[in-house]
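Visitor: what follows is a protein structure lacking sequence information:
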């Protein structure tokens, strides 16, 4: 049997579980880089997933604590969709993915890790990003640190915003 050592994962295993709602609490703290908040819109914000499926995996959530998609206001829905466009442009600029998975997990049975606060996932995908590791060893290889991805995506968002303002 071969072993794959991933000693950096122990920090996630041993980390205390967060008792509040990250989508409510983190934006109030004004520690955006530490909390991986990439961008703040009027009614919603973009935050990196601390346990990413792929590099650049982000979530877009409304500031208001709401657990049902159908209860979002028109303003919240529009802001979430506009931020998804911004993020896709930024991800294309920064990471050049071949495609994206976008999704909303509603309810535990659908895979929602945080059921009480709806959010939209955007996961960049590359041709060949699935390899033998998940199949053989139930292990996902993430080739970039969260800090590096944060800095790269933050710059890419600023670039997209500057391009949009020059139009």
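Guide: Sure, I can see it. Keep in mind that this is a model prediction, so the values were computed, not measured. Residues are numbered from 1 along each chain as shown.
Visitor: C-alpha from now on. contacts and neighbour counts both.
Guide: Noted.
Visitor: show me the contacts for the residue nearest in space to the middle of the chain.
Guide: By Cα atoms, centre = their mean, the chain has its centre lying nearest to residue 58, at 1.4 Å. Applying Cα atoms under 8 Å, 6 or more residues apart in numbering, we find residue 58 in contact with 46, 47, 48, 49, 52, 121, 122, 123.
Visitor: so can I have JSON lines of these showing secondary structure, distance to residue 148 and neighbour count?
Guide: Listed next are those as JSON lines, based on DSSP: H, G, I helix; E, B strand; the rest coil; distance: Cα to Cα, whole Å; neighbours: other Cα atoms under 10 Å:
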{"residue": "46", "secondary structure": "strand", "distance to residue 148": "16", "neighbour count": "25"}
{"residue": "47", "secondary structure": "strand", "distance to residue 148": "14", "neighbour count": "25"}
{"residue": "48", "secondary structure": "strand", "distance to residue 148": "12", "neighbour count": "24"}
{"residue": "49", "secondary structure": "coil", "distance to residue 148": "13", "neighbour count": "21"}
{"residue": "52", "secondary structure": "coil", "distance to residue 148": "13", "neighbour count": "14"}
{"residue": "121", "secondary structure": "strand", "distance to residue 148": "20", "neighbour count": "21"}
{"residue": "122", "secondary structure": "strand", "distance to residue 148": "18", "neighbour count": "24"}
{"residue": "123", "secondary structure": "strand", "distance to residue 148": "17", "neighbour count": "22"}
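Visitor: comparison target, given below:
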């Protein structure tokens, strides 16, 4: 009951003075869609499936010999990139030396490209190893490259559990891919 006479459900969608940013696409992520349930590679792993798609459909920015760079489908900020080995491997210590070298080189290039295209003031870099460490997809290692700007954290993520992003993922992919050095594209 809202005013004691009608059930609250009758007021669904009625303005109440709050501005809302609806982010229904996040429900897929929150519900675990496309999240591998085990450590197996293949169609169940999005990081194994993405390289089989076109760059545009997979949101791939660059491809290397043993790793690739892709936009995060559920970004913390515009330009949030993931550097992933092609091989389905969960733990950093299981990477081969060529994989370690290319993931590191692609991370450095990603930072340079993001600086050129978006002028961030800083970065968060990291790998969450295992479910308890916060890995959304623990079965396939991926390095986060998150550009940061002064003031990019506000009340929305805390109060509204939403993030406002100023650009569509496809547009971001196009700009970053165009700026990626040709010699480093693979």
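Guide: Received, thanks. Given the structure is predicted, the values throughout are model-derived calculations rather than measurements.
Visitor: from the contacts of residue 58 of structure 1, pick the one nearest residue 13 of structure 1.
Guide: Closest approach to residue 13 of structure 1 among the contacts of residue 58 of structure 1 (Cα to Cα): residue 52, at 14.7 Å.
Visitor: that closest one maps to what in structure 2?
Guide: Using TM-score structural alignment, the partner of residue 52 of structure 1 in structure 2 is residue 75.
Visitor: same deal with residue 138 of structure 1?
Guide: Using TM-score structural alignment as the criterion, residue 138 of structure 1 maps onto residue 161 of structure 2.
Visitor: so how many other residues sit close to its match?
Guide: If you count neighbours by other Cα atoms under 10 Å, residue 161 of structure 2 ends up with 11.
Visitor: over to the one 4 residues further on?
Guide: Number of residues near residue 165 of structure 2 (other Cα under 10 Å) recorded here: 12.
Visitor: contact partners for it?
Guide: Shown in contact with residue 165 of structure 2 (Cα under 8 Å, 6+ apart): 77, 78.
Visitor: which stretch of helix or strand covers it?
Guide: Of the helices and strands defined by DSSP states H and E, none includes residue 165 of structure 2.
Visitor: repeat for the one 5 residues further on
Guide: With the criterion set as DSSP H and E, the secondary-structure element containing residue 170 of structure 2 is helix 169-179.
Visitor: so what's the gap between that helix and the chain middle?
Guide: Remark: helix 169-179 of structure 2 is offset 14 Å from the chain centroid, using Cα atoms, centre = their mean, to the nearest Å.
Visitor: likewise stretch 56-76 of structure 2?
Guide: With Cα atoms, centre = their mean as the basis, stretch 56-76 of structure 2 stands 9 Å off its chain's centre.
Visitor: repeat that for stretch 122-134 of structure 2.
Guide: For stretch 122-134 of structure 2 - counting by Cα atoms, centre = their mean - the centre lies 12 Å from the chain centre.
Visitor: who touches it?
Guide: For stretch 122-134 of structure 2, contacts defined as Cα under 8 Å, 6+ apart pick out 90-92, 111, 135, 137-139, 141-149.
Visitor: could I get the buried residue list for the one helix or strand residue 27 of structure 1 maps to?
Guide: Assigned by DSSP H and E, residue 27 of structure 1 belongs to helix 22-29. Of all the residues in helix 22-29 of structure 1, those buried under the rule 16 or more other Cα atoms under 10 Å are 23, 24, 26, 27.
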